[in-house]
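**Q** Okay, structure incoming, though there's no sequence with it:
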């Protein structure tokens, strides 16, 4: 059995993409949980924006803001 694919650059890229997707999903779930626990109401459009975001860094920024803001608008940088 040829296992060279598993050591290839393409294989590594696929694994990296999977890890990034996993980080994004986890951060989105954490963000929704944190906002819910803090009692910050979200419009359906805001929930969709969070759930469909695939940028782990942007979700990280939103998650950090969510710890101290008082409205959903502030999470997204609108005050």
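**A** In hand now; what should we look at? Because the structure is predicted, anything quoted here is derived from the model rather than measured. Numbering: from 1, shown residues only.

**Q** contacts and neighbour counts: CA atoms only from here.
**A** Noted.

**Q** hey, which helix is longest across the protein?
**A** When the chain is scanned for its longest helix (criterion: DSSP state H), the result is helix 9-37.

**Q** what packs against that one?
**A** helix 44-52, helix 56-66 (3 or more C-alpha pairs under 8 Å, 6 or more residues apart in numbering; DSSP states H and E).

**Q** nearest to residue 2, of those helices?
**A** helix 56-66 (33.9 Å; C-alpha to C-alpha).

**Q** hold the first one in mind and look at this next one:
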């Protein structure tokens, strides 16, 4: 029984580590988007800053990071492709 409990604890701990890594990656990617916009002189209001900072979807943040190099306004990050 002790082995099962240890195994379960290991799985839970690993899950928390993975979750923490994803959150850290998302936070770094969001900061990258904001730094790129800042470096380019693109104004970012509080609502846009919050939207970027609170996003946890790495795919979306990756899209925004790519767009941050070319957008004219911060709101342009969020325009759907089409």
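**A** Right, received. Where do you want to start? Predicted model, so just to flag it, every value in this text is computed and none were measured.

**Q** before we move on, the earlier item: select, out of the helices and strands packed on helix 9-37 of the first structure, the one closest to residue 37 of the first structure.
**A** helix 56-66 (10.6 Å).

**Q** Give me the mean distance between the closest one and the second structure.
**A** Taking mean C-alpha distance after the TM-score superposition for the first structure, the mean distance separating helix 56-66 of the first structure from the aligned residues in the second structure is 1.0 Å.

**Q** Give me the contact list for that helix.
**A** For helix 56-66 of the first structure, contacts defined as C-alpha atoms under 8 Å, 6 or more residues apart in numbering pick out 20-21, 23-24, 27-28, 30-31, 34-35, 50, 53, 72, 74-76.

**Q** how about stretch 50-63 of the first structure: buried residues?
**A** Of all the residues in stretch 50-63 of the first structure, those buried under the rule 16 or more other C-alpha atoms under 10 Å are 50-51, 54-56, 59-60, 62-63.

**Q** just stretch 20-34 of the second structure next, same as before
**A** Residues of stretch 20-34 of the second structure classed as buried by neighbour count (16+ other C-alpha under 10 Å): 23, 25-27, 29-34.

**Q** For these, which two are the farthest from each other?
**A** 23 and 34 (16.5 Å).

**Q** sorry, back to before: quick check: which of the helices and strands packed on helix 9-37 of the first structure is nearest to residue 8 of the first structure?
**A** helix 56-66 (24.6 Å).
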